[in-house]
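**Student:** Build me a model from this:
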Amino acid sequence: MELAALPVEGRSQALRSAPEGLTEAEAARRRLAHGDNELAPPRRSRPLRTLLAQLTHTLALLLWLGARARRPRIADTAFDARRRYMAVTCAEGGATRDFVKGAPEAVVPLTGAPAPAGLDEAVVAAAERGERVLLLALREAGGPLTCLGLACLHDPTRPEVPAAIAACRRAGVRVVILTGDHPATARDDADGARPLLRARSRHPLEFVTMESRPEPLICGYNVHREADRQAMLAALGLTSIAELFSPIPQEVRLGRELRLPAPHSEWALCRHLRELASRNASTRSHLSFLGGGVYEHHIPAVVDSLTSSEELLTAYTPYQPELSQGVLQILFEYQRMLSLLTGLRVVNSSLYDGATAMAEAAWMACAATGRRRVLASSHVWPEWRSVLELYMRGRGVEVAYVAEDPVSGRLDPRSLQESFARPAATFILQTPNSLGILEDLPAAAAVCRQHEALLNVSCYPMMLALLKPPGEVGADIVTCEGQPLGLPLSAGGPSLGVLACAKRLRAFMPGRLVGEVRDIHGQPALALIMERREQQVSREKATSNICSNQAHQAMRAAIYLASLGERGFRELATQCAAKARYLHERLLAIPGVEPAAIGPFFNEFALRLPCPVPVFLERMLERRVFAGLEMDGNLLVAVTEVRARAELDEAAALFAETIGALRQ
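**Tutor:** This next block holds a predicted model:
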């Protein structure tokens, strides 16, 4: 018989006529499964055996409650913050001492040991979390336990704290909050604990400071008691701290206590730190148009989610491939993605940042050509020029700068030709440059080929989504600042250096390469296939003295690019360029504002203002706007995809208003 084809009444009748072997429980389960909720098992008279069993259980429960009521009450409970122990002695277990006046009689570790008899379960649960709450039972002289103190070491709103308070009140125990001996600490502790005790009780709320204790409670960073200090001094054969520091000359000693603010409880300290952080001006509180090599881009949540997993949360070099296939796989994909973007075959697994990558590429060109002269555009970021000069100075390499066309802001090919009057290893060209102008890479590559020099291009990685890869238009080496690829601003670091080169230059490349190999079973695997540092080879054969890499940041970049995909990356770059063009046109409509250069730009542009740029930036900061950077007397403005059109309109209005006020 098909039960599903019957109405409810039919299903009920069918279930009632179930086979003989079907148990009552199974029949009830089937009735509920088929919607026959009105049926219930037939009521039967309970057998005498069941009634006797229930009566026995009831008597056992009453006997257990009576025995529990006769248990000895806690006479003294203390907590040793150094060892995370709860010390318990009972009223019927011998003499006890007041915890305020001395140490407890017995020390019993709660973790891994049976709970002391008579200690309420809620109190035990709170005590076992000693890092969260501190319980102290204080015994009045000559009398039973009448006071249980609870001092909140951390967050007083944790659930075990009110549970412990409730347990104390159920036992008829007065609740006392122990606070610090400093007035400010006592006030903070009282403010933090008072909301927990608003419930009505016949026991009023009390606060007791620890000033009466001859030795303050040891917790937090102050972990040594006077007895501990004396024991350590005795082990050293000394008698005092002064004797310990006697070798230090008096003239270099401070001679006074440190001028530090009053101590705070943890929640008060957190509140204070949040208040201090709120005074900072950041991209979360201000409208930002800052650029200059580091940019505010949206980072998909998946980047933080994946890279924060404990398997990947490391920057350690994967020297052991048998244990590091996951990290090596991500770094390998990073190299492949950056190879596609730069148009060059070889990409190392990362360097420190864009500036050091550019300098390493310059030395790489010197090693490949045997020349000790480097040419660079005068419109490379000033800070990057400093890094380049510092790298080359110690190696005896001359750095000369090539002038740019003052009208277009781009490289002047004739100036580059003149600079090659003396042989040079490479020419470093940054695009976009310090004015935001996109350089003419094919023209620079043609000049470099004439003089058998390498073209070293430092570029903004976001523009590679829309423009031809530098490797396809003549670049031999490409470096990038990888911060825009999924790395937060973080007050300037840590960052990521990208370095790619033609295959013929691989032997001169610094850092490490991840490549495909075969394991002992002939299966494909990944490993570090090239490491030319002085840790792996002799110093004279090393290609670089860089001692580490940015593997974790490279993983972030790989996950960022993978999450966007080719289409999303192109859309992001398009938004950057379109929004920069829109704001550029709005700002040029302001009287007195002119472009600093007329060459093409991507998402960053330079303006000449009719007022001093530092004063203008200060006024805009007062209006909670990072208006840009001063660059050679001009205002450099950067726009990314995170800026909405309403924000661009608001910024344009503030620009016009501030410039108008300064011109008067």
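**Student:** going forward, measure contacts between C-alpha atoms and count neighbours the same way
**Tutor:** Will do.
**Student:** Where does Tyr582 sit: helix, strand or coil?
**Tutor:** helix (DSSP: H, G, I helix; E, B strand; the rest coil).
**Student:** gap between it and Phe289?
**Tutor:** Remark: distance between Tyr582 and Phe289 (C-alpha to C-alpha, to the nearest Å) = 14 Å.
**Student:** the more surrounded of these two?
**Tutor:** Using other C-alpha atoms under 10 Å as the criterion, Tyr582 and Phe289 rank with Phe289 on top: 22 against 14.
**Student:** For the more buried one, give me its contacts.
**Tutor:** Neighbour list for Phe289: Val625, Phe626, Ala627, Gly628, Val637, Ala638, Val639 [criterion: C-alpha atoms under 8 Å, 6 or more residues apart in numbering].
**Student:** From these, which land in strands?
**Tutor:** Judged by DSSP state E, strands contain the following of those: Val625, Phe626, Val637, Ala638.
**Student:** Quickly check the residues you listed for the two that are furthest apart.
**Tutor:** Comparing all pairs in those by C-alpha to C-alpha, the longest separation belongs to Val625 and Ala638, at 12.7 Å.
**Student:** Give the helix, strand or coil label for Val258.
**Tutor:** If you look again at residue 258, you'll see it is Leu, not Val. Leu258 is classified as coil under three-state DSSP.
**Student:** Return the distance of it relative to Ala268.
**Tutor:** 21 Å.
**Student:** out of these two, which sits in the more crowded spot?
**Tutor:** Ala268 (20 against 7).
**Student:** and this one, so I can compare the two:
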Amino acid sequence: MFIPNTPEDRKEMLAKIGVSSVTELLAQIPQDLLYPVLDLPKALTEPELAAHVRALAAKNKPLKNFIGAGMYEHFIPAAVGALSSRGEFLTAYTPYQAEASQGTLQTIYEFQSCMCALLEMDAATASHYDGATALAEAVLACLRVNGRKEVLISAALHPHYKEVLKTYTRHQPGVKITESPLGADGTLDLTALKEKLSDKTSCFVLPTPNFFGCLERADEVSALVHQAGALLAATVNPLALGVLQTPGAFGADFAVAEGQPLGNAVNFGGPGLGIMTAKKAYMRQLPGRIVGIAKDKNGKRSFVLTLQAREQHIRREKASSNICSNEALCALNAVIYLTLLGPRGLAEAAELNLERAHTLAALAGEVPGFKVKFTAPYFNEFVLECPAPAKTVIKKLEKKGIGAGYALGADFKGMENCLLVCATETKTEEDLKAYADALRGI
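**Tutor:** Sure, this is the predicted structure:
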């Protein structure tokens, strides 16, 4: 935190504690651990600083972005930012004082209502930090529900989600995380899944679309999981639910999502928006805020924080989670975005994502040496197998002003020549053709 103390302020404080300088104050700390003295140039005026920053920004090389891998570039209506940047929304924080936070509570209530409708689940919390932490919280809830210790996950779960899940469970006694393999088409091998499920399995984590963009046979997976007496925790792309089957429809017990595609910019990878929902039976296992409707002493509608006995400010170390904040502004963006689009608009946006990705896959697959790796249906991204290392393809397309995709080799052994390519509604037919032409020019 920057504290704007004047030289006189610092001199007075140093004299009070009996040292002559900051250097003397820190003398007991080894020199190699101290931050070096910065030789900064003379301070600029505001116009000079603005001009300097603009000059630095002009050096950035814009890329036509075909990178997805969990954060997606979508068109955001101007009304989203215009409304969510109003002062009463932009400065609001976690609403512990419900009577003084009716506006914030109402926006959270609307967010929860939208998420329940979108995912077709019974209960939703106020937002979590991102999709990965929401999934980790869902798995912890499953462990509490049935007391089993084995967590089974898809091999095609987002690699970052895997790492966060490992972090959340590393100090849970006896908890073991195991992966279920994929078939040749890029989706789960259901025979292998059935063999791995047992009476020790607490839950199975199902991503659909999975990290490769492929759509899983969710109904069949759900049946296998529940036959084993385990719980199903699904993670989905919320925009895709404009056209795809919802977690509620295929029987998920907990369903989470990264809400960034709903009216939130990529912003160099954050902040995200964690969506977490559950069946009614598991509502008390949900961490974070739940807002409900009540009446005040005059009989007027009012909003309240409900089921607070789950939370750490009441139950302390026995709480379901120590989460104490929420991504309220990002959640508001999602509410405004969904309200502006409505069910029909969301379906149209999802259809455009489907169409753009399939058009690009067809064009790229026609380029000699390149082919779409998996045969399973996919949403707005797919795996492109290249005749050279994916990192090489990325570097060559960068020179043409194109962000080619996400190199899979670092996260998946044997996929060094594979690119995860994404095309959303922001890409035109010309953009898609330019991508394929750039591949031909390698």
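**Student:** neighbour-wise, which of Val625 and Ala638 of structure 1 wins?
**Tutor:** Set Val625 of structure 1 next to Ala638 and count neighbours by other C-alpha under 10 Å: Ala638 wins out with 29 against 23.
**Student:** My read is that that one contacts Phe602, right?
**Tutor:** No: Ala638 of structure 1 is beyond contact range of Phe602, at 9.3 Å (criterion: C-alpha atoms under 8 Å).
**Student:** what touches both of the two?
**Tutor:** By C-alpha under 8 Å, 6+ apart, Ala638 of structure 1 and Phe602 have these common neighbours: Ala580.
**Student:** host element of the counterpart of Glu348 of structure 2 in structure 1?
**Tutor:** With TM-score structural alignment defining the correspondence, Glu348 of structure 2 maps onto Glu571 in structure 1. For Glu571 of structure 1, the host element (DSSP states H and E) is helix 551-588.
**Student:** what about that helix, distance to the chain center?
**Tutor:** Helix 551-588 of structure 1 has its average C-alpha position 22 Å from the chain's average C-alpha position, going by C-alpha atoms, centre = their mean, to the nearest Å.
**Student:** ok, average deviation of it from structure 2?
**Tutor:** Aligned to structure 2 and superposed, helix 551-588 of structure 1 gives a mean residue distance of 0.9 Å (mean C-alpha distance after the TM-score superposition for structure 1).
**Student:** which helices and strands does that helix pack with?
**Tutor:** Where contact means 3 or more C-alpha pairs under 8 Å, 6 or more residues apart in numbering; DSSP states H and E, helix 551-588 of structure 1 is packed against helix 301-307, helix 325-342, strand 604-608, helix 645-663.
**Student:** okay, these, which one's buried deepest?
**Tutor:** strand 604-608 (a mean of 25; mean count of other C-alpha atoms under 10 Å).
**Student:** what stretch of structure 2 does it fall on?
**Tutor:** Aligned by TM-score structural alignment, strand 604-608 of structure 1 corresponds to residues 381-385 of structure 2.
**Student:** average distance between that stretch and structure 1?
**Tutor:** When structure 1 is overlaid, stretch 381-385 of structure 2 sits 0.6 Å from its aligned residues on average, using mean C-alpha distance after the TM-score superposition for structure 1.
**Student:** what does that stretch contact?
**Tutor:** Stretch 381-385 of structure 2 is contacted from outside by 68, 212-214, 357, 361, 364-365, 370-374, 417-423, using C-alpha under 8 Å, 6+ apart.
**Student:** cutoff 7 Å now
**Tutor:** Here stretch 381-385 of structure 2 makes contact (C-alpha atoms under 7 Å, 6 or more residues apart in numbering) with 212-213, 357, 370-374, 417-423.
**Student:** Now which residue in structure 2 aligns to Met509 of structure 1?
**Tutor:** By TM-score structural alignment, Met509 of structure 1 lines up with Leu286 in structure 2.
**Student:** and that match, what does it touch?
**Tutor:** Shown in contact with Leu286 of structure 2 (C-alpha under 7 Å, 6+ apart): Ala141.
**Student:** Confirm that Ser458 of structure 1 lies within a helix, as I assumed.
**Tutor:** No: the assignment for Ser458 of structure 1, made by three-state DSSP, is strand rather than a helix.
**Student:** Which residue in structure 2 aligns with it?
**Tutor:** Alignment note (TM-score structural alignment): Ser458 of structure 1 maps to Thr235 of structure 2.
**Student:** just Val593 of structure 1 next, same as before
**Tutor:** Checking TM-score structural alignment: Val593 of structure 1 goes with Phe370.
**Student:** OK, contacts around that match?
**Tutor:** Counted by C-alpha under 7 Å, 6+ apart, Phe370 of structure 2 has contacts Ala364, Leu384, Glu385, Cys386, Pro387.
**Student:** One more: Leu305 of structure 2?
**Tutor:** The contact partners of Leu305 of structure 2, taken as C-alpha under 7 Å, 6+ apart, are Ala98, Arg289, Ile290, Val291, Gly292.
**Student:** if you set the cut-off to 10 Å instead, what comes out?
**Tutor:** The neighbourhood of Leu305 of structure 2, defined by C-alpha atoms under 10 Å, 6 or more residues apart in numbering, consists of Pro95, Tyr96, Gln97, Ala98, Leu105, Tyr109, Arg289, Ile290, Val291, Gly292, Ile293, Ala294.
**Student:** can you check Pro382 of structure 1 too?
**Tutor:** Pro382 of structure 1 is in contact with Gly292, Leu388, Ser434, Met631, Asp632, counting by C-alpha under 10 Å, 6+ apart.
**Student:** Counting neighbours, what do you get for the fourth one?
**Tutor:** Residues contacting Met631 of structure 1 under the criterion other C-alpha under 10 Å number 17.
**Student:** And for the last one?
**Tutor:** One way to gauge burial is a neighbour count; for Asp632 of structure 1, by other C-alpha under 10 Å, it gives 11.
**Student:** got it, and the second one?
**Tutor:** Close neighbours of Leu388 of structure 1, defined as other C-alpha under 10 Å, add up to 23.
**Student:** wait, it sits on Ala376?
**Tutor:** Yes: counting by C-alpha atoms under 10 Å, Leu388 of structure 1 touches Ala376, with 9.5 Å between them.
**Student:** Spell out which residues are contacts of both of those two.
**Tutor:** Counting by C-alpha under 10 Å, 6+ apart, the shared contacts of Leu388 of structure 1 and Ala376 are Ala362, Val399.
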